[in-house]
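Student: whatever this is, show me its structure:
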Amino acid sequence: MKAEIRHHHTALHVADLERSARFYADGLGLIRSEAWTSGSYIGELFGRPGVKVRALLLTTPDGTFQLELVQVEDPPTAINPTEAQPGTAHLAFTGVDVRKVFAEMTALGYGALSEPVKPDSGPNAGGLLIYLLDPDGNRVELIQAPDWQDRDTP
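Tutor: Below you'll find the predicted structure:
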């Protein structure tokens, strides 16, 4: 019987573990789950013998998504992920009031590539989208579906 592939986690390499954790946990509401420092295997896995890594696992409140923040000792030179260069990626979350989260995150001092936009094509047409920037410039997309309603609103 063939095993079915499943998502385990998504990882981001960050310059400062705690600074990034504040963005994702304190800002976006992910939950800190587990932190650790790597064992000796990580140098072999990363192809950098002797390298040390600190990591923190965060989860969405419903536990369906895990984000691992990874801080590598003496990291190589970073690229600019804000420009959507090949080799970069972005995270996308839904189930939020995009305008409200955008206002909260910018009030906390985090950047965005634009104000929230209303797509006129594709699967999110009629909804709202925003690309926030985490402390390392990684793009974090927030998606508000056209039929979205705040669960807290009666």
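Student: please count neighbours and contacts with C-alpha atoms only from this point.
Tutor: Noted.
Student: so which elements touch the helix ranked longest in the chain?
Tutor: Criterion DSSP state H: the longest helix present in the chain is helix 98-107. With contacts taken as 3 or more CA pairs under 8 Å, 6 or more residues apart in numbering; DSSP states H and E, helix 98-107 sits against strand 128-133, strand 139-144.
Student: for this protein, which segments count as strands?
Tutor: Per DSSP state E, the chain carries strands over the ranges 10-13, 31-37, 53-59, 66-72, 90-94, 111-112, 128-133, 139-144.
Student: make CSV out of these and add mean neighbour count.
Tutor: Formatted as CSV, those follow (neighbours: other CA atoms under 10 Å):
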stretch, mean neighbour count
strand 10-13, 15
strand 31-37, 15
strand 53-59, 20
strand 66-72, 21
strand 90-94, 14
strand 111-112, 18
strand 128-133, 23
strand 139-144, 22
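Student: compare these and give me the one nearest Arg22.
Tutor: strand 31-37 (9.9 Å; CA to CA).
Student: which residues does Leu30 contact?
Tutor: Tyr24, Leu58, Thr59, Thr60, Pro61 (CA atoms under 8 Å, 6 or more residues apart in numbering).
Student: look up how far Ile42 lies from the most centrally placed residue in the chain.
Tutor: By CA atoms, centre = their mean, the chain has its centre lying nearest to Leu91, at 4.8 Å. Per CA to CA, to the nearest Å, Leu91 is found 24 Å from Ile42.
Student: Leu30 too?
Tutor: Relative to Ile42, and taking CA to CA, Leu30 is found at 26 Å.
Student: what of Gln85?
Tutor: Counting by CA to CA, the gap from Gln85 to Ile42 is 27 Å.
Student: so between the two, which is more surrounded?
Tutor: When neighbours are counted by other CA atoms under 10 Å, Gln85 and Ile42 differ, and Ile42 comes out ahead with 16 against 10.
Student: circling back: so the residue nearest to the centre of the chain touches Gly137, yeah?
Tutor: No: with contact defined as CA atoms under 8 Å, Leu91 does not count as touching Gly137 (11.8 Å).
Student: to compare against the first, here's another:
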Amino acid sequence: MTHRLLSVAIATAFLSFAPVSGFATASPAPAVDVRGVDHVGINVPDVEAASRFFADTFGFVPVTEMRDIPVDAGFRRTFHMHDDAKVKSIRMLRAGDGANIELFQYDSPHASREQPFYDDIGASHIALYTDDIDKAVASLRAKGIKVLTDPIRMTQGPAAGNTWVYFLTPWGSKMELVSYPQGQAGEAAAGVRLWRAPVKAGPVSLDRTVVDEVVTHYVAMLNDTNADNRAKTIDRYYTDDTVFNDPEGLIEGKRGLNDLVGKLQAANRGFRFRLVGPATIQNGSVRVKWTFGPVAQPAKISGEDILTLADGKIASTIVFLDPAPQDKARSNP
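Tutor: Here you go, the predicted structure:
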């Protein structure tokens, strides 16, 4: 009941907004020709955990990453950073058909760990568009994610047609879900169309038999110490422009993948990859849980790979490593 009353109060407050029709009038050419918003940057306490949250919850895909970036005192002054701050990681995520999201992780003992108040000048948020906001909210709540209210539906005024709701990420940042499949009333008065999602293709159907075959040869290739044999498997089960994205960097193409696996094996002699349960199919992707280690310690390293398939071949691979035991101990004193 409290959520419903709050939703009504907030929605009513927005009804007094007038269409900003003046924004649509002719104006001088802009000083900078901007094509759109490329990315939004946010600070997170743990890039790996944040990436997994965005991948598991929304299907966002990590693309590039820079680690342990050297910055000097002059750089810190220019960018208004604490004197002892270190840049641990910057990772870019592809976020559906909208702007990219850039995650920053710092090692900065004097940086605030508190979330800003909603009305602070430095506060900001990201809104994610979804076609079915009620289904999305139910999914968030089922995953234990805190949703601040029920969806707030705008029925009058220029924002009529818009439905929105805020939720909290695991690290406490506010984010928003929005949905206005029929547009918003104020668009016509302003003469400007707000963002629209491209027409969405139907869900990708992955055949279980094909998935099992691909995953079996995927793991076999990772364990094959013969480069020529690996090349044959890669040629059969990977696309020509396949992308392999793991914490060490981004590898493109079949040859680069074969070289990477060879280096991994050389650095970890006697280690083998082992599947943990069957692969799962989710949102058109294949999720493969694994362990990696020697016979005496088969689960020394563990993680999960997310594969996307195209015509029965692996088009991309994203590797997520589970925290090492010592890292878990540090995060749970």
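Student: report the TM-score for the pair.
Tutor: Overlay of the two chains. TM-score (TM-score structural alignment, normalised by the length of the first structure): 0.79; 150 aligned residues with a CA RMSD of 2.8 Å.
Student: ok, back up a step: the longest helix of the first structure vs the second structure, mean deviation?
Tutor: Compared with the second structure after fitting, helix 98-107 of the first structure deviates on average by 1.2 Å (mean CA distance after the TM-score superposition for the first structure).
Student: what's the angle from the helix or strand His3 of the second structure falls within to strand 163-168?
Tutor: Under the criterion of DSSP states H and E, His3 of the second structure resides in helix 2-14. Going by axes from the mean of the first three to the mean of the last three CA atoms, to 10 degrees, helix 2-14 of the second structure is angled at 120 degrees with respect to strand 163-168.
Student: buried set for helix 2-14 of the second structure?
Tutor: Neighbour counts using 16 or more other CA atoms under 10 Å place Ser7, Ala11 of helix 2-14 of the second structure among the buried residues.
Student: so which elements touch that helix?
Tutor: In terms of contacts (3+ CA pairs under 8 Å, 6+ apart), helix 2-14 of the second structure is packed against strand 152-153.
Student: so the strand it packs on aligns onto which residues of the first structure?
Tutor: Aligning strand 152-153 of the second structure against the first structure (TM-score structural alignment) gives residues 117-118.
Student: please name the nearest non-neighbouring residue to Asn80 of the first structure.
Tutor: Leaving out its chain neighbours, the residue that sits closest to Asn80 of the first structure by CA to CA, 6 or more residues apart in numbering is Gly137, at 6.9 Å.
Student: tally of neighbours for the counterpart of the one you found in the second structure?
Tutor: Aligning on TM-score structural alignment places Gly137 of the first structure opposite Gly172 in the second structure. For Gly172 of the second structure, the neighbour count with other CA under 10 Å is 13.
Student: could you measure His9 of the first structure against Leu91 of the first structure, distance?
Tutor: According to CA to CA, His9 of the first structure stands 12 Å off from Leu91 of the first structure.
Student: what of Pro75 of the first structure?
Tutor: 22 Å.
Student: same check on Ala107 of the first structure?
Tutor: From Ala107 of the first structure to Leu91 of the first structure the distance is 21 Å (CA to CA).
Student: you'd agree Leu142 of the first structure is up against Tyr131?
Tutor: Yes: under the contact definition of CA under 8 Å, Leu142 of the first structure touches Tyr131, with a separation of 6.5 Å.
Student: now check the second structure for the residue matching Ile31 of the first structure.
Tutor: Mapped onto the second structure by TM-score structural alignment, Ile31 of the first structure lines up with Val61.
Student: for Asn80 of the first structure, same thing?
Tutor: Match for Asn80 of the first structure (TM-score structural alignment): Gln115.
Student: now do its match against Thr169 of the second structure, distance only.
Tutor: Counting by CA to CA, the gap from Gln115 of the second structure to Thr169 of the second structure is 11 Å.
Student: looking at those two, which one has more neighbours?
Tutor: The neighbour comparison of Gln115 of the second structure against Thr169 (other CA under 10 Å) goes to Thr169, with 15 against 11.
Student: and that one, what does it touch?
Tutor: Ile145, Lys146, Met175.
Student: what remains of the residues you listed once you look at the first structure?
Tutor: Using both residues aligned by TM-score structural alignment, their matches' CA atoms under 8 Å, the first structure keeps these contacts from the contacts of Thr169 of the second structure: Ile145, Lys146, Met175.
Student: pretty sure Asn100 of the second structure sits against Leu93.
Tutor: Yes: judged on CA under 8 Å, Asn100 of the second structure makes contact with Leu93 at a distance of 5.7 Å.
Student: ok, Gly249 of the second structure - contacts?
Tutor: Thr64, Glu65.
Student: that one pairs with which position in the first structure?
Tutor: Matched by TM-score structural alignment, Gly249 of the second structure corresponds to no residue in the first structure.
Student: swap in Leu260 of the second structure?
Tutor: Using TM-score structural alignment, Leu260 of the second structure sits opposite a gap in the first structure.
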